[in-house]
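A.B. asks: After the sequence you'll find the predicted model.
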Amino acid sequence: MAAAPQPPMRSKSDLHQAIRTTRRAVLVVNTRARRGRRYHAAILARLRADGWNLVADLGVDRPGGLADTIAAAVDHRPDVLIAAGGDGTISEAARQLAHRDIALGLLPLGTTNNFARTLTVPLTVAGALDTLVHGVVADVDLGHVNGRVFTNMVSLGVSARVAEHAPHRLKRILGRAAYPLTAAAILPRHHPFRARLTTDDGRTVSAHTHQLNIANGGFHAGNPITADASPDDRLLTTWPLGGPRRTSLVAAIAGQVAHGRRRTQASHPFLTTDALTLHTDPPQALDIDGELHGSTPARITLSANALRVLVPVGFPDT
């Protein structure tokens, strides 16, 4: 059976007006996220009190059920798909909403909430719900790695090992602190790798490191990358965190935490581009928005204005 044709894309202003007029939405809550199960009922009550026309309330409580649940939500063709969960939930929702006439509403309930931070969406449930009511529709960029969509980050090295081994229960209890604790246990046995990045305009950069990041957004591990990185600047920001010595990784992380808000994409060690090819020796697993998918070599590109989102008034939409 042929897939149902997608409706034509409305302008941002027309979609915004439809949202404000009908408030037709679907709610998807990942109850496996750190705060999902705790806040599901309260979120539902607040949305109804705010006058949202919820055509479906869908929960995800088992591994592997997220993609099918979001696909079911999209089939309702709401004006807004409200995704409540962590970066993995938001990333899957963005993948399925790319180039569709549906806005993504974020309720960040995860551990680091990088994409919400870079969109300036409040991290409190009440603040994020206020954004759904008072926010505006914006278009932002999405990344693609080996054909898979990402919202915020592709990384490889220690972070991929952390994504694989950080206990879900520990993340529920400790939040962001679970990641450095897991990294501290992994780092003594981790070996550096060599990476070669080639941009489409002919630049080549090599690195020998324990960690390499390629960001579409402005935050990594809940901390700002630079003062000017944005998911709406048509740029991927790439950088190694330190060199081959383990101590250099620790120092680079500390430097990013301390100075991220004062650095710019033009400063060392950042490389900015809209498309690149990545090779590593040895091959490395790819951590895509906190989930492991595939390995190097990788082709990484950017799709401009590919996703519609509800953001606070004042977000710089270009």
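C.D. replies: Sure thing, it's come through.

A.B. asks: only C-alpha atoms for contact and neighbour calcs from this point on.
C.D. replies: Fine.

A.B. asks: where do the helices sit along the stretch 1-150 of the chain?
C.D. replies: Ranges of helices within the stretch 1-150 of the chain are 12-22, 36-49, 66-75, 87-97, 114-118, 125-134, based on DSSP state H, counting those that start in this stretch.

A.B. asks: Nearest to Asp200, out of the ones you listed?
C.D. replies: helix 87-97 (24.0 Å; Cα to Cα).

A.B. asks: helices or strands up against the closest one?
C.D. replies: helix 66-75, strand 80-85, strand 103-108, helix 114-118, strand 148-150 (3 or more Cα pairs under 8 Å, 6 or more residues apart in numbering; DSSP states H and E).

A.B. asks: now that helix and strand 103-108, what's the angle there?
C.D. replies: Calculated by axes from the mean of the first three to the mean of the last three Cα atoms, to 10 degrees, helix 87-97 forms an angle of 180 degrees with strand 103-108.

A.B. asks: Figure out which of the helices and strands packed on helix 87-97 is closest to Ile186.
C.D. replies: Of all the helices and strands packed on helix 87-97, helix 114-118 comes closest under Cα to Cα, at 22.5 Å.

A.B. asks: For that closest one, which helices and strands make contact with it?
C.D. replies: In terms of contacts (3+ Cα pairs under 8 Å, 6+ apart), helix 114-118 is packed against helix 87-97, strand 219-220.

A.B. asks: Is it possible to get a markdown table of those that adds distance to Ala18?
C.D. replies: As requested, the helices and strands packed on helix 114-118 are exported to a markdown table (distance: least, Cα to Cα, whole Å):
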| stretch | distance to Ala18 |
| --- | --- |
| helix 87-97 | 17 |
| strand 219-220 | 31 |
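
A.B. asks: also this one, for the comparison:
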Amino acid sequence: MTDTTLPPDAPLYIVLNAGSGASEKEERRAAIEEVLTAAGRRFFLHLVEDSDKLDEAAIAHAGQACANGGILVAAGGDGTINAVARQAVKHGCPFGALPQGTFNYFGRTHGISEDLSEAVHGLLAARIRPVQIGSVNGRIFLVNASIGLYPKLLEEREHDKKQYGRSRVVAFLSALKTLFQPHRRLRLTLEAEDRTLHLRTHTLFVGNNRLQMKQVGLTEQAPEVADGELAAVAPKPAGKLGMLGIVLNGVLGRLGDTGDVVTFGFRRMTVRTPFYGRRRIKAAVDGEVLTLSTPLHFEALDGRLRLLVPPASRPEASP
């Protein structure tokens, strides 16, 4: 799809997640305000102190952006960016991202700088590019959605980060700890267009981000998500040591070499779970753990998000 230009005076409606500390919060606010004030750009910045009020802020600012020909902007991690992007899609307004999380897969895939000042400068010269998103039971995701062990891993990771701080090392060590805890295997039936698969696995992962696939070593096995497909990834059943091996191979970028992972591409897929009366399951959607009703319906939504990308970015460029 072709990029389009924006009016140079379109106001920016920015939802900023406060982050983990007062100094960090003020530094982020100051960096945004300094660049936009110097550029003479009209903007409205809303600082969200309580994460429970993030959706409320996103809804309010999406409505204002839509009514005033403005741009809705999210500043925070992938979860924050998802929450605000969800309202941009719903209201039909352009969306900008200022990535400030641990991994920032979405921003890095689209060439958006992790340096806050640089990312704000990028917004000022950005063009609109329609990009693909995924959905599960109507809930959009920009990076991934999953069920099984991964949601449990995320819950444990958030708990550990509150105690030991936010870093990739803490995230990895927390994952290892979770792997050695008791957990059950899922019995799943996957119905995706021309195929039906019956699987037993610890986790089902659905990805919409080639950078993440490349980093774990699934570039050749997983389909290119830019062509309108999502990627389904499911490790084959394994014991605790086997799961540890799978994780380590993922960290080393060699997951596709093990032969222990089922991968395929799809545009629409239904996932059925024989829970014998249980109709709800925990799912992780861009890092947020939700409870969804089964069966799960996944779909690739091509060009649904009108994303602001910096001038040097290429459409869905391989990292």
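C.D. replies: Ah, there it is. Since we're looking at a predicted model, the values are computed, not measured.

A.B. asks: Quick TM-score on the pair, please.
C.D. replies: The TM-score (TM-score structural alignment, normalised by the length of structure 1) is 0.82; 300 aligned residues with a Cα RMSD of 3.0 Å.

A.B. asks: Which one, of the helices of the stretch 1-150 of structure 1, ends up nearest to Ser248 of structure 1?
C.D. replies: The nearest among the helices of the stretch 1-150 of structure 1, by Cα to Cα, is helix 114-118 at 23.8 Å.

A.B. asks: Export the helices of the stretch 1-150 of structure 1 to a markdown table and append columns for distance to Leu286 of structure 1 and mean neighbour count.
C.D. replies: Converted to a markdown table, the helices of the stretch 1-150 of structure 1 look like this (distance: least, Cα to Cα, whole Å; neighbours: other Cα atoms under 10 Å):
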| stretch | distance to Leu286 of structure 1 | mean neighbour count |
| --- | --- | --- |
| helix 12-22 | 33 | 16 |
| helix 36-49 | 26 | 15 |
| helix 66-75 | 19 | 17 |
| helix 87-97 | 14 | 23 |
| helix 114-118 | 17 | 24 |
| helix 125-134 | 30 | 18 |
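
A.B. asks: Nearest to Thr247 of structure 1, out of those helices?
C.D. replies: Closest approach to Thr247 of structure 1 among these is made by helix 114-118 (25.2 Å; Cα to Cα).

A.B. asks: matching residues in structure 2 for that closest one?
C.D. replies: Aligned by TM-score structural alignment, helix 114-118 of structure 1 falls on residues 105-109 of structure 2.

A.B. asks: need the strands for the stretch 201-319 of structure 2, in chain order.
C.D. replies: With strands called from DSSP state E, counting those that start in this stretch, the stretch 201-319 of structure 2 shows them at 203-207, 230-235, 261-266, 268-272, 280-285, 288-293, 296-309.

A.B. asks: Of all the ones you listed, which one comes closest to Gly77 of structure 2?
C.D. replies: The nearest among the strands of the stretch 201-319 of structure 2, by Cα to Cα, is strand 288-293 at 11.0 Å.

A.B. asks: Gly265 of structure 2 pairs with which position in structure 1?
C.D. replies: Gly265 of structure 2 maps onto Thr272 in structure 1, by TM-score structural alignment.

A.B. asks: and its match, how many neighbours?
C.D. replies: 18 (other Cα atoms under 10 Å).

A.B. asks: Enumerate every residue touching the closest residue to Ala116 of structure 1 other than its chain neighbours.
C.D. replies: Nearest non-adjacent residue to Ala116 of structure 1, counting by Cα to Cα, 6 or more residues apart in numbering: Pro108, 6.4 Å away. Each residue near Pro108 of structure 1 by Cα atoms under 8 Å, 6 or more residues apart in numbering is listed here: 84-87, 116, 123-125, 128.

A.B. asks: of those residues, closest to Pro192 of structure 1?
C.D. replies: Asp87 (26.4 Å).

A.B. asks: right, so of the helices and strands packed on helix 87-97 of structure 1, which gets closest to Ala18 of structure 1?
C.D. replies: Using Cα to Cα, those put strand 80-85 closest to Ala18 of structure 1, at 9.8 Å.

A.B. asks: give me the stretch of structure 2 that that closest one matches.
C.D. replies: By TM-score structural alignment, strand 80-85 of structure 1 lines up with residues 71-76 in structure 2.

A.B. asks: returning to what we had before: how much space between the residue nearest to Ala116 of structure 1 and Gln284 of structure 1?
C.D. replies: Distance from Pro108 of structure 1 to Gln284 of structure 1, counting by Cα to Cα, to the nearest Å: 29 Å.

A.B. asks: got it, and Val250 of structure 1?
C.D. replies: Using Cα to Cα, Val250 of structure 1 is found at 20 Å from Gln284 of structure 1.

A.B. asks: would you turn the helices of the stretch 1-150 of structure 1 into JSON lines with distance to Asp289 of structure 1?
C.D. replies: Shown next, in JSON lines, are those (distance: least, Cα to Cα, whole Å):
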{"stretch": "helix 12-22", "distance to Asp289 of structure 1": "26"}
{"stretch": "helix 36-49", "distance to Asp289 of structure 1": "18"}
{"stretch": "helix 66-75", "distance to Asp289 of structure 1": "14"}
{"stretch": "helix 87-97", "distance to Asp289 of structure 1": "6"}
{"stretch": "helix 114-118", "distance to Asp289 of structure 1": "9"}
{"stretch": "helix 125-134", "distance to Asp289 of structure 1": "20"}
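
A.B. asks: nearest to Ala166 of structure 1, of these?
C.D. replies: Of the helices of the stretch 1-150 of structure 1, the one closest to Ala166 of structure 1 (Cα to Cα) turns out to be helix 87-97, at 14.3 Å.

A.B. asks: what's the mean distance for that closest one versus structure 2?
C.D. replies: With mean Cα distance after the TM-score superposition for structure 1, helix 87-97 of structure 1 departs from structure 2 by a mean of 0.9 Å once superposed.

A.B. asks: angle of that helix against helix 66-75?
C.D. replies: Using the same axes, to 10 degrees: helix 87-97 of structure 1 against helix 66-75 is 40 degrees.

A.B. asks: what's the spacing between helix 87-97 of structure 1 and its chain's center?
C.D. replies: 8 Å (Cα atoms, centre = their mean, to the nearest Å).

A.B. asks: Stretch 256-264 of structure 2 too?
C.D. replies: With Cα atoms, centre = their mean, you get 22 Å for stretch 256-264 of structure 2.
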